[in-house]
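*Asks:* model the structure of this input:
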Amino acid sequence: MTNLSDGGTMEIAQKTLLAKTSRLPAFGPFDVLFALILAAGAAYALHAFGEYMDIYERAILVCTVPAAAAFGWYWKPMRVFLLACAAVALIAVGLYQGQLVRADEVFLLKYFVSSQTAIMWMSATVFLSTAAYWLGMLARSTFFERSGTVLAWIAAGAGFTGMLVRWYESYLIGTDVGHIPVSNLYEVFVLFTVLTTLMYLFYESRYATRRMGAFVMLVISAAVGFLLWYSFSRDAHEIQPLIPALQSYWMKIHVPANFIGYGAFAMSAMVGAAYLLASKGILTSRLPSLQVLDDVMYRAISIGFAFFTIATILGALWAAEAWGTYWQWDPKETWALIVWLNYATWLHMRLTKGLRGAVLAWWALIGLLVTTFAFLGVNMYLSGLHSYGSL
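*Replies:* Alright, predicted model coming up:
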């Protein structure tokens, strides 16, 4: 067990850091305006598209408003991000004029804001952001570090806008085809990229350091690499109708909750890798302190564990409705339980046993391998009730 506290100075510094990152922001007039804009948008969506929604989908939409407003208050940049993505998506919707064929005819759609083009921009800027963060860290360049941040924001915005436009495009194909774009590997890898990038940017702003970006963006780049391979080798970007097993309102909340968990676990693993290098004297002067890395790793796993727990419960409720039982020891369910137990034990060892340092960093890094197998490996090598997600 490694004790990170080295005398009273370290303990005071750590407490000061925790107090700073936990402080709630002030509530101002722009927060009220943001909430009103969200409410107006939800009201318009209910008026224009309410006939296509069941009562559960309407409830999800309504509940999204206070949740997004609260998050926008807690993290101010999210207000600009959401409004900008919504504005660009609305421009794209207007350019389509109800005809999907215009995606290849209108300049802005073809090269910028159709779903596939926006996702390609996301992919390119993720790679560029990763390179900028690494250049910034190795060359100690503030310019490249800031460029990495800007490019990461652009990547997240392009990906989220692409998802919103893809949602609309699916309805242009047919009302029976239209669905929220979280139904296959292609779509959920876009979701993973957006969520994990935003999660990293949140911690970057909270801890006022860009020095974790080089490591966290690596795992996001790996996800984008898989996304591109999967898209070009399987034509996965083509919008397909939902299979009956996925035609449920549960999918709209179960999948995003799951991928907040996956993104948080991936981020914690990369922060753990940075911790291990810094603890060995490698890149020590170019990385945040061990205290910061340890705290970010802990907070990411805590958030991931909370959302993964919620997703598992939602999945059980969905299973009860679809298959008549909450749990069947399907390979996907079994490995989800393994992932849950892994991080539950991680948190238990830290919170009740006081474990710190390299052991937990290695644990977080290995945990990513377990999580990756639970998500991809099960689809590739095992079969069961979740086989509709296979490669």
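
*Asks:* going forward, measure contacts and count neighbours with C-alpha atoms only.
*Replies:* Noted.

*Asks:* which residues touch Gly162?
*Replies:* Neighbour list for Gly162: Ala89, Val113, Ser114, Ser115, Gln116, Thr117, Ala118, Ile119 [criterion: Cα atoms under 8 Å, 6 or more residues apart in numbering].

*Asks:* tell me the most packed of the residues you listed, by neighbour count.
*Replies:* Neighbour counts for the contacts of Gly162 (other Cα atoms under 10 Å) peak at Ser114, which has 30 neighbours.

*Asks:* for it, give me its contacts.
*Replies:* With Cα under 8 Å, 6+ apart, Ser114 has these contacts: Ala92, Ala103, Leu108, Gly162, Val165, Arg166.

*Asks:* list buried members of those by neighbour count.
*Replies:* Listed as buried from the contacts of Ser114 are Ala92, Ala103, Gly162, Val165, Arg166; burial here means 16 or more other Cα atoms under 10 Å.

*Asks:* ok, now how distant is Ala344 from His179?
*Replies:* Counting by Cα to Cα, to the nearest Å, the separation of Ala344 from His179 is 33 Å.

*Asks:* what are the ranges of the helices in the stretch 251-391 of the chain?
*Replies:* Applying DSSP state H, counting those that start in this stretch to the stretch 251-391 of the chain gives helices spanning 290-323, 331-351, 358-372, 378-381.

*Asks:* next, the buried residues of the second one.
*Replies:* Within helix 331-351, the residues scored as buried using 16+ other Cα under 10 Å are Pro331, Lys332, Glu333, Trp335, Ala336, Val339, Trp340, Asn342, Tyr343, Ala344, Trp346, Leu347.

*Asks:* so who does Gly148 touch?
*Replies:* Gly148 touches Leu128, Ser129, Thr130, Ala131, Ala132, Tyr133, Gly213, counting by Cα under 8 Å, 6+ apart.

*Asks:* buried residues, the helix or strand harbouring it. List them.
*Replies:* In this assignment (DSSP states H and E), Gly148 forms part of helix 142-173. Buried residues in helix 142-173, counted by 16+ other Cα under 10 Å: 144-149, 151-173.

*Asks:* for Ala40, see how far away the residue most central in space within the chain is.
*Replies:* Computing the C-alpha centroid of the chain and ranking residues by Cα atoms, centre = their mean puts Leu195 first, at 1.8 Å. Computed as Cα to Cα, the Leu195 to Ala40 distance reads 25 Å.

*Asks:* here is the second sequence; please produce its structure so I can put it next to the first one:
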Amino acid sequence: MKANNSMAQTWFAQRDLYDWVYASAIFAGAMFALLRFGAYMDGYEKAILLCAAPSFAWLGWVWRPMRWLFPLTAALALIGIFQYGGTLEAAKQRFLLKWFLSSQSAILWMAVLFCLSTVFYWIGLLGRSESAQAIGARLCWGAVVLGVTGMLVRWYESYLLGSDVGHIPISNLYEVFILFALITAMFYLHYESYYQTRQMGAFVLLIIAAAVGFLLWYTVARDAAEIQPLVPALQSWWMKIHVPANFIGYGTFALAAMVACAWLLKNAGILADRLPPLEVLDDVMYKAISVGFAFFTIATILGALWAAEAWGGYWSWDPKETWALIVWLNYAAWLHLRLVGGLRGKLAAWWAVIGLLVTTFAFLGVNMFLSGLHSYGKL
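*Replies:* All right, here's what the predicted structure looks like:
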């Protein structure tokens, strides 16, 4: 116990002035949000906000880019919000909103930057150009900034439609595809920084670009960018924690699968001199699946609690629930064989790739081809 206390004291003692300024700003922002918008929140939402503040402060301490990402996106979102002046019509009239800071404009810029980032990562990988890969990384960060800004502004826009319409923007396929792209990109950028290599970016950005491509098609074909009131089944505070936890799982599983593709190519001698060592790729794959499994487990438990409140039972073998269980069992088996049986190499990589197909069906296929209690998520 004394050793643990000593380690905690040492860790806090290592925080510099910028760490404490950042943490203070996060808590000040949370207090402002509570005072300014507390009237629109119930007790659960206030608790989520108060728990999020120390979580974001800690995240900024352990991963330094968060210390500028959170303040920058908050500042851009506030600039956009103040431009509205209380009416959505301002998005068509004011220059900053029309071209940059309305939710639709910011999200379209996000899509463009993610696609450009993919191109530059591939130019850098194939041409052994560190400068091209550095541009790809900066474009990826730019996409994250604009994507987060767009989501925050969209949250505000929903309240301009009416206090009974306003909701966190994670309620439909349009919004969760943005969430998926942002989560996957942020986890990748963390691993890129941690392992000091940008050579995985070409592969991971492919899955993000694919999500962005679907998002653009969905926007045009279904007019999906329009903000809609929540269906009754989603009018719950459970959504605010269940959906993000779920998509941390989806995003990290997708990241692991794309890194597994890089592993398989390097092992086959394709791009072998351009990719990181197999040990690094294997370690990223393992860590991504471990994080994803932990959050997917939490999301599944939260989903069961939500189901009990909404439908009167923890589990109903709805197609979405059944396929969520299949995904969970798939990665549980992968991790079990990894930790107990020493699963490595080609089998582990192929399993991670196939796992992405299973996860994709659970995410999209169920919505497209099966019906059930989650039918509000259909394409």
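
*Asks:* thinking again about what came up before, in CSV: the buried ones among the contacts of Ser114 of structure 1, plus distance to Phe308 of structure 1.
*Replies:* Listed next are the buried ones among the contacts of Ser114 of structure 1 as CSV, based on distance: Cα to Cα, whole Å:
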residue, distance to Phe308 of structure 1
Ala92, 33
Ala103, 37
Gly162, 25
Val165, 27
Arg166, 26
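
*Asks:* tell me the two of those residues that are most distant?
*Replies:* For the buried ones among the contacts of Ser114 of structure 1, the farthest-apart pair by Cα to Cα is Ala103 and Gly162; their separation is 12.7 Å.

*Asks:* which of the contacts of Gly148 of structure 1 tops the neighbour count?
*Replies:* Neighbour tally across these (other Cα under 10 Å): the maximum, 32 neighbours, falls on Tyr133.

*Asks:* which residue lines up with that one in structure 2?
*Replies:* Residue pairing (TM-score structural alignment): Tyr133 of structure 1 is matched to Tyr121 of structure 2.

*Asks:* what of Leu369 of structure 1?
*Replies:* Leu369 of structure 1 maps onto Leu357 in structure 2 when the alignment is built from TM-score structural alignment.

*Asks:* mind checking how far the nearest residue to Ser105 of structure 2 once chain neighbours are set aside is from Gly150 of structure 2?
*Replies:* Nearest non-adjacent residue to Ser105 of structure 2, counting by Cα to Cα, 6 or more residues apart in numbering: Trp99, 5.7 Å away. Per Cα to Cα, Trp99 of structure 2 is found 12 Å from Gly150 of structure 2.

*Asks:* any shared contact partners between those two?
*Replies:* Residues touching both Trp99 of structure 2 and Gly150 (Cα under 8 Å, 6+ apart) are Ser105, Ala106.

*Asks:* which one of the contacts of Gly148 of structure 1 is nearest Pro25 of structure 1?
*Replies:* The nearest member of these to Pro25 of structure 1, counting by Cα to Cα, is Gly213 at 24.0 Å.

*Asks:* now which residue in structure 2 aligns to that closest one?
*Replies:* Match for Gly213 of structure 1 (TM-score structural alignment): Gly201.

*Asks:* so its match makes contact with Met186?
*Replies:* No. Using Cα atoms under 8 Å as the test, Gly201 of structure 2 is too far from Met186 to be in contact (11.5 Å).

*Asks:* need the residues touching each of those two.
*Replies:* When Cα under 8 Å, 6+ apart defines a contact, no residue borders Gly201 of structure 2 and Met186 alike.

*Asks:* re earlier: can you name the helix or strand that the counterpart of the residue nearest to the centre of structure 1 in structure 2 falls in?
*Replies:* Residue pairing (TM-score structural alignment): Leu195 of structure 1 is matched to Ile183 of structure 2. Assigned by DSSP H and E, Ile183 of structure 2 belongs to helix 173-195.

*Asks:* that helix: which residues count as buried?
*Replies:* Neighbour counts using 16+ other Cα under 10 Å place 173-189, 191-192 of helix 173-195 of structure 2 among the buried residues.

*Asks:* please narrow the contacts of Gly148 of structure 1 to those residing in helices.
*Replies:* Taking DSSP state H as the definition of helices, these contribute Leu128, Ser129, Thr130, Ala131, Ala132, Tyr133, Gly213.

*Asks:* distance check, the closest residue in space to the first one that isn't next to it in sequence against Phe144 of structure 1.
*Replies:* In this case it means Leu128 of structure 1. The shortest distance from Leu128 of structure 1 to any non-neighbouring residue, by Cα to Cα, 6+ apart, is to Leu151 (7.0 Å). Distance, Leu151 of structure 1 to Phe144 of structure 1, using Cα to Cα: 10 Å.

*Asks:* and for Glu51 of structure 1?
*Replies:* Separation of Glu51 of structure 1 from Phe144 of structure 1 (Cα to Cα): 49 Å.

*Asks:* so Ala364 of structure 1 makes contact with Ala269?
*Replies:* Yes. The pair Ala364 of structure 1 / Ala269 is scored as a contact, 4.8 Å apart, by Cα under 8 Å.

*Asks:* quick revisit: show me which of the contacts of Ser114 of structure 1 is closest to Lys76 of structure 1.
*Replies:* Gly162 (22.4 Å).

*Asks:* what does the closest one correspond to in structure 2?
*Replies:* Using TM-score structural alignment, the equivalent of Gly162 of structure 1 in structure 2 is Gly150.
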